[in-house]
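[1] sequence and computational prediction follow.
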Amino acid sequence: MVCSLGIEGSANKIGIGIIRDGEVLANVRRTYITPPGEGFLPKETAKHHREAILGLVRESLKEAQLEPKDLDVICYTKGPGMAPPLLVGAIVARTLSLLWEKPLLGVNHCIGHIEMGRFITKAQNPIVLYVSGGNTQVIAFSNQRYRIFGETIDIAVGNCLDRFARIIKLSNDPSPGYNIEQLAKLGTKYIKLPYVVKGMDVSFSGILSHIEELAEPNKRKNKRKKATDEITDEGEVSYSKEDLCYSLQETIFAMLVEITERAMAHCESQEVLIVGGVGCNERLQEMMRIMCLERGGKLFATDERYCIDNGLMIAHAGAEMFKSGITMPLEDAFVTQRYRTDEVLVKWRQD
């Protein structure tokens, strides 16, 4: 029996989770929310995490009805992520490990998402689409590693959505991507945007630049006008926020579906698992489900409790590592901002 406490704080969410032999005992989380039009900066995010983390540790133990002596291992997010927020989790994890005399393990954030998704959905050996604010990867397991078959060559899909939300001054509560999703449901007109798939990789920066010009007509020249377009005083074509959000989602999600389907064909897989914060998007799930059904496959996805950054995913992945015999000396308890998914030897899984 292994009881694991996990700390996740790689971006604007700080979370603590506790799991014992596959039983979820606690999953508490706080989100640093900035005013509309503003992103979250590392220094301010770390301050938010410092102020919240000890209270969350106490809350998680209370929710789990456990004492520190009941824990077997302390786990924290080693990377990837923003350094100052990551350091908050690492320092607290090291401190708790010493105070409570428990082993310590650093967990790859991406591996945490994948293992949480597999645990919740019971997917066997799926193609994984990992989509979040900082990462966009298509992944398959082979020879005890999660191999990256395709990824973004510039910014992540979540970053693209978040930055567009700032451009059109959407609220960051509960998240920019969620608010874009709600506006997109009201969109009726598809606006053609750049579609950038390069082999198995995707690019979102050009799409973002293009749609920014469409959202801010004062910054562009009007080259084409249609009778259905609303014309501003300056003679520029104006698009509604709803149509822009709808068009952005449809375009970037179609790109993700394309490279995921290609990975399914290459690996002869009939399963797709979507993980990461953007994986909560219902439209992305719908588009991926249609593709899977057309191939005779099946889609696996989770809700916001498990796909958005949380401490439980770190606790679960850490427990799997611990049970497989992986150990980590205290002097190795640092953080790595660029910690790739395929760097981790997945000793707890067999091909």
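    That came through, no problem.
[2] only C-alpha atoms from now on, for both contacts and neighbour counts.
    Noted.
[3] what about residue 299, which helix or strand?
    strand 298-300 (DSSP states H and E).
[4] how many neighbouring residues does residue 341 have?
    For residue 341, the count of nearby residues is 21 (other C-alpha atoms under 10 Å).
[5] now swap in residue 4 and tell me
    The burial count for residue 4: 26, using other C-alpha under 10 Å.
[6] helices or strands up against the host helix or strand of it?
    Here residue 4, judged by DSSP H and E, is contained in strand 3-8. Counting contacts by 3 or more C-alpha pairs under 8 Å, 6 or more residues apart in numbering; DSSP states H and E, strand 3-8 is packed against strand 13-20, strand 73-79, helix 83-100, helix 311-323.
[7] contacts for the strand holding residue 299, please.
    121, 123, 270, 271, 272, 273, 274, 285, 288, 289, 292 (C-alpha atoms under 8 Å, 6 or more residues apart in numbering).
[8] could you turn the buried ones of those residues into a PyMOL selection?
    Filtering the contacts of strand 298-300 down to the buried ones (16 or more other C-alpha atoms under 10 Å) takes a single PyMOL command:
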select buried, resi 123+270+271+272+273+274+285+288+289+292
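[9] can I get the contacts of strand 298-300 in TSV including secondary structure and distance to residue 93?
    Converted to TSV, those look like this (DSSP: H, G, I helix; E, B strand; the rest coil; distance: C-alpha to C-alpha, whole Å):
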residue	secondary structure	distance to residue 93
121	helix	28
123	coil	30
270	coil	39
271	strand	35
272	strand	33
273	strand	30
274	strand	28
285	helix	35
288	helix	37
289	helix	39
292	helix	40
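[10] now, among the contacts of strand 298-300, which is nearest to residue 193?
    residue 288 (20.1 Å; C-alpha to C-alpha).
[11] residues near the spatially closest residue to that closest one that is not a sequence neighbour, how many?
    Nearest residue to residue 288 in three dimensions, chain neighbours excluded: residue 257, at 5.9 Å (C-alpha to C-alpha, 6 or more residues apart in numbering). Neighbour count for residue 257, taken as other C-alpha under 10 Å: 20.
[12] let's bring in a second model and compare:
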Amino acid sequence: MAKDSWIALGCEGSANKLGIGVIRHTSSNETTILSNLRHTFVSPPGTGFLPKDTAAHHRAHFPQLALRALKEAGCSIADVDVICFTQGPGMGAPLSSVAVAARTLSLLWDKPLVGVNHCVGHIEMGRTITGADNPVVLYVSGGNSQVIAYAEQRYRIFGETLDIAVGNCLDRFARTLKISNDPAPGYNIEQLAKKGNILLDLPYTVKGMDCSFSGILASADALAATMDKGGFTPEDLCFTLQETVFAMLVEITERAMAHVGSNQVLIVGGVGSNERLQQMMGEMARERGGSVFATDERFCIDNGIMIAHAGLLAYRTGYRTELKDTMCTQRFRTDEVFVKWRD
């Protein structure tokens, strides 16, 4: 008998957030989020999160979080059709720890596996939540910065960072200022930036469709070292850094929109929840007669439901990841994925 609904368990752990979610698709293409739980590894102020410590966090919290996700979803193990997990990109040790857990569940419960590209998970979740039809996508997170557009069953990368990601730039500057990592360094920078009113001089590095953030970070660090005699505050520095890097992102996104003839922008990834970035992108889109789409922190910040959703889309086309092919890769390009579920 043909199925009229499918349920997937999604497992995300590419960085410091362990996310597990349960989602249901129906044959009429309705999507229902049944549960979406997350547990974050928070390191002390002035420090980043080391891969080995982050992996240990994921291993410690995975079993209880998976059980809670199923309980909140009102599902039994028998109801789950497929287990989806992040296969990359991301940090090697955290990725592998969650992949091992997903393999274990697959063997214990006798369920098929689907490995998911983290970036594609963000895009598909963003499209579903916002209803954006065929937008240019700005994907900005701690590990990735890309401008993407869909063509011929691939998410094509039009521009990207040449060195560090914009989220990594913000996170590392938070360490310079000894800003708390709770709930997230980028969020705390955003709150400080709202109180800044002096725009300082920083490099503006756009090269064609690509950006570079490492030099901007070095210059911001140098300014921070002269703050006592410079007549400016940490709030001014956070304001300046945000305004500069976000202007660069808006520029390359607008250029991609002109190239593909789109008037829609979808912002995904953890940095995508930044209200100032959404505001700047919205102003640009409106000037072009278009619109910007974004989600809140439930779906912008890494989560298990986006992995469940993208994995289930692939699963319904017949895609499976054999156990021998479930190794993770830190460099899993967005445009490597064959997007069979789209025209």
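    Done, it's in. Since we're looking at a predicted model, the values are computed, not measured.
[13] so the strand holding residue 299 of structure 1 corresponds to what in structure 2?
    Aligning strand 298-300 of structure 1 against structure 2 (TM-score structural alignment) gives residues 291-293.
[14] chain center to that stretch, what's the gap?
    Offset of stretch 291-293 of structure 2 from its chain centre (C-alpha atoms, centre = their mean, to the nearest Å): 18 Å.
[15] then stretch 184-195 of structure 2?
    18 Å.
[16] can you check stretch 16-30 of structure 2 too?
    Chain-centre distance of stretch 16-30 of structure 2: 16 Å, with C-alpha atoms, centre = their mean.
[17] report the buried residues of that stretch.
    16, 17, 18, 19, 20, 21, 22, 23, 24, 25.
[18] stretch 174-191 of structure 1 too?
    175, 176, 177, 178, 179, 180, 181, 183, 184, 187, 191.
[19] so which of these sit within strands?
    The strands, defined by DSSP state E, take in nothing from the buried residues of stretch 174-191 of structure 1.
[20] would you turn those into TSV with distance to residue 200 of structure 1?
    Output for the buried residues of stretch 174-191 of structure 1, formatted as TSV (distance: C-alpha to C-alpha, whole Å):
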residue	distance to residue 200 of structure 1
175	28
176	27
177	24
178	27
179	29
180	26
181	25
183	29
184	26
187	29
191	25
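[21] return the member of the residues you listed nearest to residue 312 of structure 1.
    Of all the buried residues of stretch 174-191 of structure 1, the one with the least separation from residue 312 of structure 1 (C-alpha to C-alpha) is residue 175, at 19.9 Å.
[22] which ones are touching the equivalent of that closest one over in structure 2?
    Using TM-score structural alignment, the partner of residue 175 of structure 1 in structure 2 is residue 184. By C-alpha under 8 Å, 6+ apart, residue 184 of structure 2 lies in contact with residue 42.
[23] go on, the one 4 residues further on?
    Listed by C-alpha under 8 Å, 6+ apart, the contact partners of residue 188 of structure 2 are 179, 180, 181, 182.
[24] buried subset of the residues you listed?
    By neighbour count, with 16+ other C-alpha under 10 Å, the contacts of residue 188 of structure 2 hold 179, 180, 181 as buried.
[25] SS state for the second one?
    Going back to what we said before, that points to residue 180 of structure 2. Per DSSP: H, G, I helix; E, B strand; the rest coil, the local secondary structure of residue 180 of structure 2 is coil.
[26] quick check: it vs residue 173 of structure 2, distance?
    Distance, residue 180 of structure 2 to residue 173 of structure 2, by C-alpha to C-alpha, to the nearest Å: 11 Å.
[27] what segments of structure 1 are helices?
    Here structure 1 has its helices, by DSSP state H, at 42-64, 83-100, 109-121, 157-167, 176-184, 205-215, 241-267, 282-294, 304-307, 311-323.
[28] same for the third one, what does it pack against?
    Using 3+ C-alpha pairs under 8 Å, 6+ apart as the contact criterion, the secondary-structure elements in contact with helix 109-121 of structure 1 are strand 73-79, strand 127-131, strand 271-275, helix 304-307, helix 311-323.
[29] again with the fourth one
    With contacts defined as 3+ C-alpha pairs under 8 Å, 6+ apart, helix 157-167 of structure 1 has these neighbours: helix 176-184, helix 205-215.
[30] please produce CSV containing the ones you listed, extended by distance to residue 63 of structure 1.
    Formatted as CSV, those follow (distance: least, C-alpha to C-alpha, whole Å):
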stretch, distance to residue 63 of structure 1
helix 176-184, 28
helix 205-215, 42
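[31] in structure 2, which residue is most central in space?
    residue 269 (3.0 Å; C-alpha atoms, centre = their mean).
[32] just give me the match in structure 1 for that one.
    So residue 269 of structure 2 corresponds to residue 276, using TM-score structural alignment.
[33] what distance do you get for that match to residue 128 of structure 1?
    From residue 276 of structure 1 to residue 128 of structure 1 the distance is 10 Å (C-alpha to C-alpha).
[34] one more: residue 17 of structure 1?
    23 Å.
[35] mind listing what residue 43 of structure 1 touches?
    Shown in contact with residue 43 of structure 1 (C-alpha under 8 Å, 6+ apart): 84, 85.
[36] quick one: map it onto structure 2.
    Per TM-score structural alignment, residue 43 of structure 1 is aligned with residue 52.
[37] what do you get for residue 245 of structure 1?
    Match for residue 245 of structure 1 (TM-score structural alignment): residue 238.
[38] for that match, which non-adjacent residue is spatially closest?
    Of all residues not flanking residue 238 of structure 2 in the chain, residue 193 sits nearest, at 4.8 Å (C-alpha to C-alpha, 6+ apart).
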